[in-house]
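Colleague: okay, sequence plus prediction incoming.
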Amino acid sequence: MQATDHPAPHPAERIGPAFSVDGMLLARQQTRLAIERIAARITPGMVEEDAVAMARQLMADMGLAQSWHPTRVRFGSNTIKPMKQASVPGVVLQENDLFFLDIAPRLGEWEGDGGQSFTVGSHGEYARCARDAETLFHEVRAVWDQQGLSGRQLYAFAQKTAQAMGWELNFDLPGHRVSDFPHAAIHTGSLADFDQAPSAMRWILEIHLRDPQHRFGAFFEDMLLEDSFYPRT
């Protein structure tokens, strides 16, 4: 599977008139950079709402002011909530805590979307959850790349693997299309309901893990792409 600027054959994978491989990759690059910069400014004692305001301003300063879904920063107990559910207000990041970001900036005509979890201080289970969310993202991405599984099969694999890791997979975050703006004019269905092998540079793969006791969670998302788009470790 190679990223292409030709329309995919399945109706769910159509692209808009402004679609550009270079544009989509630049939007992704700037999204990942924004996540890194926002996370670096989040410190214990910060209130979640202030972190959201800071994230919005930072993206505006980067030229990413237009966001196609709300900017989300989730602290502590709010990390278990589905994205469409509002955070409990006033949550303060503690000295040993967990938080995640979920941002969706636009760069010109192109949609970015990315999320990642981070920890502060020292808490083994928080660190493991954050690490496992990203690990599982790449494990799901690997079976997509190597086996050509459908979107539905990918999330079945993700659920089974999450359970083996000791976590619960939140199916309220089932992946979605990404494109030149707005992808919703092309397709609004989820990746988890897509019954064909998804094409590269058409979908966002979302992984939201939750502690089985629903005390905390971790999130990672990125564009579905092959190994060559990820730095070697």
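Modeller: Cool, the structure landed.
Colleague: when you work out contacts or count neighbours from here on, use the C-alpha atoms and nothing else.
Modeller: Fine.
Colleague: could you pull out the strands for this protein?
Modeller: Remark: strands assigned in the chain by DSSP state E are 72-75, 97-103, 106-107, 110-111, 114-120, 168-169, 176-177, 203-210, 217-223.
Colleague: any chance of TSV for these, columns distance to Asp61?
Modeller: Compiled in TSV, these are given as follows (distance: least, C-alpha to C-alpha, whole Å):
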stretch	distance to Asp61
strand 72-75	17
strand 97-103	15
strand 106-107	12
strand 110-111	17
strand 114-120	18
strand 168-169	34
strand 176-177	26
strand 203-210	25
strand 217-223	22
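Colleague: so who does Gln159 touch?
Modeller: Neighbouring residues of Gln159 by C-alpha atoms under 8 Å, 6 or more residues apart in numbering: 168-169.
Colleague: look up how far Asp195 lies from it.
Modeller: 17 Å (C-alpha to C-alpha, to the nearest Å).
Colleague: mean neighbour count and distance to Gly148 added to the strands of the chain, as CSV?
Modeller: Listed next are those as CSV, based on neighbours: other C-alpha atoms under 10 Å; distance: least, C-alpha to C-alpha, whole Å:
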stretch, mean neighbour count, distance to Gly148
strand 72-75, 26, 32
strand 97-103, 25, 27
strand 106-107, 24, 29
strand 110-111, 25, 25
strand 114-120, 23, 23
strand 168-169, 22, 21
strand 176-177, 24, 17
strand 203-210, 28, 14
strand 217-223, 27, 16
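Colleague: closest to Ala65 out of these?
Modeller: Closest approach to Ala65 among these (C-alpha to C-alpha): strand 106-107, 7.3 Å.
Colleague: determine the set of other helices and strands touching that closest one.
Modeller: Contact here means 3 or more C-alpha pairs under 8 Å, 6 or more residues apart in numbering; DSSP states H and E; on that basis strand 106-107 packs against helix 21-40.
Colleague: what comes up buried for the longest helix belonging to the chain?
Modeller: When the chain is parsed with DSSP state H, its longest helix is helix 124-147. By neighbour count with 16 or more other C-alpha atoms under 10 Å, helix 124-147 contains the buried residues 126-127, 129-134, 136-142, 144-145.
Colleague: sorry, back to before: out of the strands of the chain, the one nearest Tyr230 is which?
Modeller: strand 217-223 (10.7 Å).
Colleague: give me the residues contacting that closest one.
Modeller: Residues outside strand 217-223 that contact it (C-alpha under 8 Å, 6+ apart) are 28, 77, 79-80, 98-101, 113-117, 129-130, 133-134, 137, 178, 200-211.
Colleague: run the last query once more with 7 Å
Modeller: Applying C-alpha atoms under 7 Å, 6 or more residues apart in numbering, the contact partners of strand 217-223 are 79-80, 100, 113-117, 129-130, 133-134, 137, 201, 203-211.
Colleague: and here's the other structure:
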Amino acid sequence: MNASITEAERVGSAFSEDGMLAARQFTRTAIQQIAEAVRPGMLEEDAVELAKSVLAKLGLRATWHPVRVRFGINTIKAMKQPSVPGVVLKENDIFFVDIAPRYEAWEGDGGATFVVGRDQELDRCARNAEELFHEVRAAWRRHNWTGTRLYEYAEERARQMGWELNFDLPGHRLSDFPHAAIHTGSLAQAAFSPSPSRWVLEIHLRDPERRFGAFFEDLLLDDRFYEQ
């Protein structure tokens, strides 16, 4: 293992596989509970507060990046871009949840997209984001590809699906808190095959006309940790 890989995959003293998996399980449960509480007619700002309250009820108040729920046109934006204020979820609409709870010593991070109503194109975008996540993850396991190659493949497949891949969300490290003190480089910049339980794979698809987008992210893990 060369020095660059050693540095990029370094962990803190509290790191454990079981701890990372527990943080992941908490994160996925919270995402689902937040999504189930979102309703058409709700303001995006109110949905963010709702998400925070769900996390608090689950016993978690600390997050290592802001809680995000994005509706409609705001789903095309990169995470660091502010939302257009005052966006209301419509009867036929799309939204995503992106949370990063600190679960004891470990970082969680996850995102998923949901559709209300019966718009087939919105549904396809949301479905494709999760499908592409798993396609890229499968390529990682099958081919032992570098992080850079994984995102090249993701871009190619996204285009074939009819979407744009947003490279402003290029994947990142995850660890015992805080991973930023360990490594800040992206997964798309990794010139090696990433190890399990240390990296988040992010897939953000956008409609070529920039009307809406879909997002899915999760910890990079073997097949046995996912329900197919």
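Modeller: Structure received. Please read all numbers here as calculations on a predicted model, not as lab measurements.
Colleague: overlay the chains and give the TM-score.
Modeller: For this chain pair, the superposition-based TM-score is 0.97 by TM-score structural alignment, normalised by the length of the second structure; 225 aligned residues with a C-alpha RMSD of 1.0 Å.
Colleague: follow-up on the earlier one: indicate which one of the strands of the first structure is closest to Val88 of the first structure.
Modeller: The nearest among those, by C-alpha to C-alpha, is strand 72-75 at 9.5 Å.
Colleague: that closest one vs the second structure, average distance?
Modeller: By mean C-alpha distance after the TM-score superposition for the first structure, the fitted strand 72-75 of the first structure averages 0.3 Å away from its aligned residues in the second structure.
Colleague: okay, that strand sits on what stretch of the second structure?
Modeller: Counting by TM-score structural alignment, strand 72-75 of the first structure pairs with residues 68-71 of the second structure.
Colleague: quick one: the corresponding residue of the second structure for Gln163 of the first structure from Cys125 of the second structure, how far?
Modeller: Under the alignment (TM-score structural alignment), Gln163 of the first structure maps onto Arg159 of the second structure. The gap separating Arg159 of the second structure from Cys125 of the second structure is 12 Å, by C-alpha to C-alpha.
Colleague: now check the second structure for the residue matching Leu154 of the first structure.
Modeller: In the second structure, Leu154 of the first structure lines up with Leu150, judged by TM-score structural alignment.
Colleague: residues near its match, how many?
Modeller: For Leu150 of the second structure, the count of nearby residues is 24 (other C-alpha atoms under 10 Å).
Colleague: for it, list the residues it contacts.
Modeller: Leu150 of the second structure touches 136, 140, counting by C-alpha under 7 Å, 6+ apart.
Colleague: go again with 10 Å.
Modeller: By C-alpha atoms under 10 Å, 6 or more residues apart in numbering, the contact set of Leu150 of the second structure is 135-140, 143-144, 156, 187-188, 190, 193, 201.
Colleague: swap in Glu111 of the first structure?
Modeller: Residues near Glu111 of the first structure by C-alpha under 10 Å, 6+ apart: 19, 23-28, 31, 66-68, 104-105, 178-183.
Colleague: which residue in the second structure aligns with it?
Modeller: Glu111 of the first structure maps onto Glu107 in the second structure, by TM-score structural alignment.
Colleague: measure its match to Glu9 of the second structure for me?
Modeller: Applying C-alpha to C-alpha to Glu107 of the second structure and Glu9 of the second structure gives a distance of 15 Å.
Colleague: swap in Pro208 of the second structure?
Modeller: As defined by C-alpha to C-alpha, Pro208 of the second structure lies at a distance of 35 Å from Glu9 of the second structure.
Colleague: who's more crowded, these two?
Modeller: With neighbours defined as other C-alpha under 10 Å, Pro208 of the second structure and Glu9 compare such that Glu9 has more, 18 against 13.
Colleague: need the counterpart of the more buried one in the first structure.
Modeller: Aligning on TM-score structural alignment places Glu9 of the second structure opposite Glu13 in the first structure.
Colleague: go on, Tyr226 of the second structure?
Modeller: Taking TM-score structural alignment, the alignment pairs Tyr226 of the second structure with Tyr230 from the first structure.
Colleague: neighbours around that match, how many?
Modeller: By other C-alpha under 10 Å, 9 other residues sit near Tyr230 of the first structure.
Colleague: likewise for the one 3 residues further on?
Modeller: Neighbours of Thr233 of the first structure under the rule other C-alpha under 10 Å: 3.
Colleague: excluding chain neighbours, give the residue nearest to the residue opposite Ala127 of the first structure in the second structure once aligned in space.
Modeller: Matched by TM-score structural alignment, Ala127 of the first structure corresponds to Asp123 in the second structure. Closest residue to Asp123 of the second structure apart from its sequence neighbours, by C-alpha to C-alpha, 6 or more residues apart in numbering: Val115 at 6.1 Å.
Colleague: swap in Arg28 of the first structure?
Modeller: Residue nearest to Arg28 of the first structure in three dimensions, not counting chain neighbours: Gly112, with 5.2 Å by C-alpha to C-alpha, 6+ apart.
Colleague: wait, what's in contact with that neighbour?
Modeller: Contacts of Gly112 of the first structure by C-alpha under 10 Å, 6+ apart are 23-32, 64, 67-68, 103-106, 178-181, 204, 222-223.
Colleague: pull out the buried members of those.
Modeller: Neighbour counting with 16+ other C-alpha under 10 Å marks 23-28, 30-32, 64, 67-68, 103-106, 178-181, 204, 222-223 as buried within those.
Colleague: next, count neighbours for the alignment partner in the first structure of Gly185 of the second structure.
Modeller: Under the alignment (TM-score structural alignment), Gly185 of the second structure pairs with Gly189 in the first structure. Neighbourhood size, Gly189 of the first structure [other C-alpha under 10 Å]: 14.
Colleague: which residue lines up with Arg141 of the second structure in the first structure?
Modeller: Taking TM-score structural alignment, the alignment pairs Arg141 of the second structure with Asp145 from the first structure.
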